[in-house]
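**Student:** Structure of the sequence below:
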Amino acid sequence: MTTRQRARQGWRRTVPAQLSEEQSARLRGLMEDPDTWVLRHAWDAYLLNGDPGRLIDPAELTNDHLVASLEWLRQQRHPLYRALEGGRRAPEGWLESLPLHRRLVELLHR
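**Tutor:** Here you go, the predicted structure:
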């Protein structure tokens, strides 16, 4: 299983359509914890294998990383919702209600 999909300019990380219970728990924990994030190069190692050494504090991110992280969350909002809530499409405001999203926005506007 991989979390990467071929994109026009290389590979991008994605939320897999099928997650094990452990992977789903890791993803949920990541979205609910405003003090942890995973950079793109560490996504597979963390989500698929649970390597806690891949977690970073979002306060360490540059503004470019913050913008990219928020954009990725927006792009993946429906797959995130399917993986975490079991629904088809994320309702309006769902993504913005997640503690991680709120923290990234707060850090971007500091």
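**Student:** can we go C-alpha only for contacts and neighbour counts from here?
**Tutor:** Fine.
**Student:** Residue 38 contacts residue 56, doesn't it?
**Tutor:** Yes. Using CA atoms under 8 Å, residue 38 is in contact with residue 56, at 6.1 Å.
**Student:** the more surrounded of those two?
**Tutor:** residue 38 (20 against 14; other CA atoms under 10 Å).
**Student:** How about the more buried one, nearest residue that isn't a chain neighbour?
**Tutor:** Closest residue to residue 38 in three dimensions, ignoring its sequence neighbours and counting by CA to CA, 6 or more residues apart in numbering: residue 55, at 5.2 Å.
**Student:** Test my guess that that neighbour contacts residue 40.
**Tutor:** No. The pair residue 55 / residue 40 is not scored as a contact, 11.0 Å apart, by CA under 8 Å.
**Student:** Which helix or strand contains the residue positioned nearest the centre of the chain?
**Tutor:** The centroid of the chain falls nearest to residue 73 when counting by CA atoms, centre = their mean (5.9 Å). If you go by DSSP states H and E, residue 73 is part of helix 63-75.
**Student:** now the helices: where do they sit in this protein?
**Tutor:** In the chain, the segments counted as helices under DSSP state H are 21-32, 43-47, 63-75, 77-85, 94-97, 99-108.
**Student:** Please provide the structure for the following sequence as well, for comparison with the first:
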Amino acid sequence: MTTRQRARQGWRRTVPAQLSEERSARLRGLMEDPDTWVLRHAWDAYLLDGDPGRLIDPAELTKDHLVASLEWLRQQRHPLYRALEGGHRAPEGWLESLPLHRRLVELLHR
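**Tutor:** Below you'll find the predicted structure:
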């Protein structure tokens, strides 16, 4: 199963509708750890194998990457919620409460 969907300008990462427990744990770990992130080119591979060598410190991201990462999280808020919490729609403030989201916002506004 791929976690990418065809977009007009190439491929973009998405949160799959169905995740194994192992992949769900990796995704949860990313969202709960403010000190790790995965770039787009490593997204599928990280969810598949969990190789920590694919992780980066969000502090290494450029402002453009920070903006893009936050926008992606906003676009994927409901799929993230479904994958991690089992609900249909993310409640107001759920995404913003995640440690990773808070860290990305903090880094962007430095």
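**Student:** Could I get the TM-score for this pair?
**Tutor:** TM-score for the superposed chains, counting by sequence alignment, normalised by the length of structure 1: 0.98, backed by 110 aligned residues with a CA RMSD of 0.6 Å.
**Student:** and the helices of structure 1, which is most packed in?
**Tutor:** Mean neighbours per residue, mean count of other CA atoms under 10 Å, is largest over these for helix 43-47, with a mean of 20.
**Student:** just checking, what packs against that one?
**Tutor:** Applying 3 or more CA pairs under 8 Å, 6 or more residues apart in numbering; DSSP states H and E, one finds that helix 43-47 of structure 1 contacts helix 21-32.
**Student:** average offset between the helix it packs on and structure 2?
**Tutor:** Helix 21-32 of structure 1, aligned to structure 2 and superposed, deviates on average by 0.3 Å (mean CA distance after the TM-score superposition for structure 1).
**Student:** Need the counterpart of the residue nearest to the centre of structure 1 in structure 2.
**Tutor:** With sequence alignment as the criterion, residue 73 of structure 1 lines up with residue 73 in structure 2.
**Student:** count of residues packed around residue 59 of structure 1?
**Tutor:** 17.
**Student:** follow-up on the earlier one: look up how far residue 96 of structure 1 lies from the residue nearest to residue 38 of structure 1.
**Tutor:** Here the criterion is CA to CA, to the nearest Å. By it, residue 55 of structure 1 lies 21 Å from residue 96 of structure 1.
**Student:** Then residue 3 of structure 1?
**Tutor:** Residue 3 of structure 1 is 23 Å from residue 96 of structure 1, by CA to CA.
**Student:** need the helices of structure 1 in CSV with distance to residue 9 of structure 1, can you?
**Tutor:** Formatted as CSV, the helices of structure 1 follow (distance: least, CA to CA, whole Å):
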stretch, distance to residue 9 of structure 1
helix 21-32, 25
helix 43-47, 18
helix 63-75, 15
helix 77-85, 21
helix 94-97, 26
helix 99-108, 25
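**Student:** of those, which approaches residue 11 of structure 1 most closely?
**Tutor:** Smallest distance to residue 11 of structure 1 across these (CA to CA): 12.1 Å, for helix 43-47.
**Student:** Pull out the buried positions in stretch 51-60 of structure 1.
**Tutor:** 54, 55, 58, 59 (16 or more other CA atoms under 10 Å).
**Student:** got the contact list for it?
**Tutor:** Stretch 51-60 of structure 1 is contacted from outside by 34-39, 42-43, 45-46, 66, 103-104, 107, using CA atoms under 8 Å, 6 or more residues apart in numbering.
**Student:** Lovely, talk soon.
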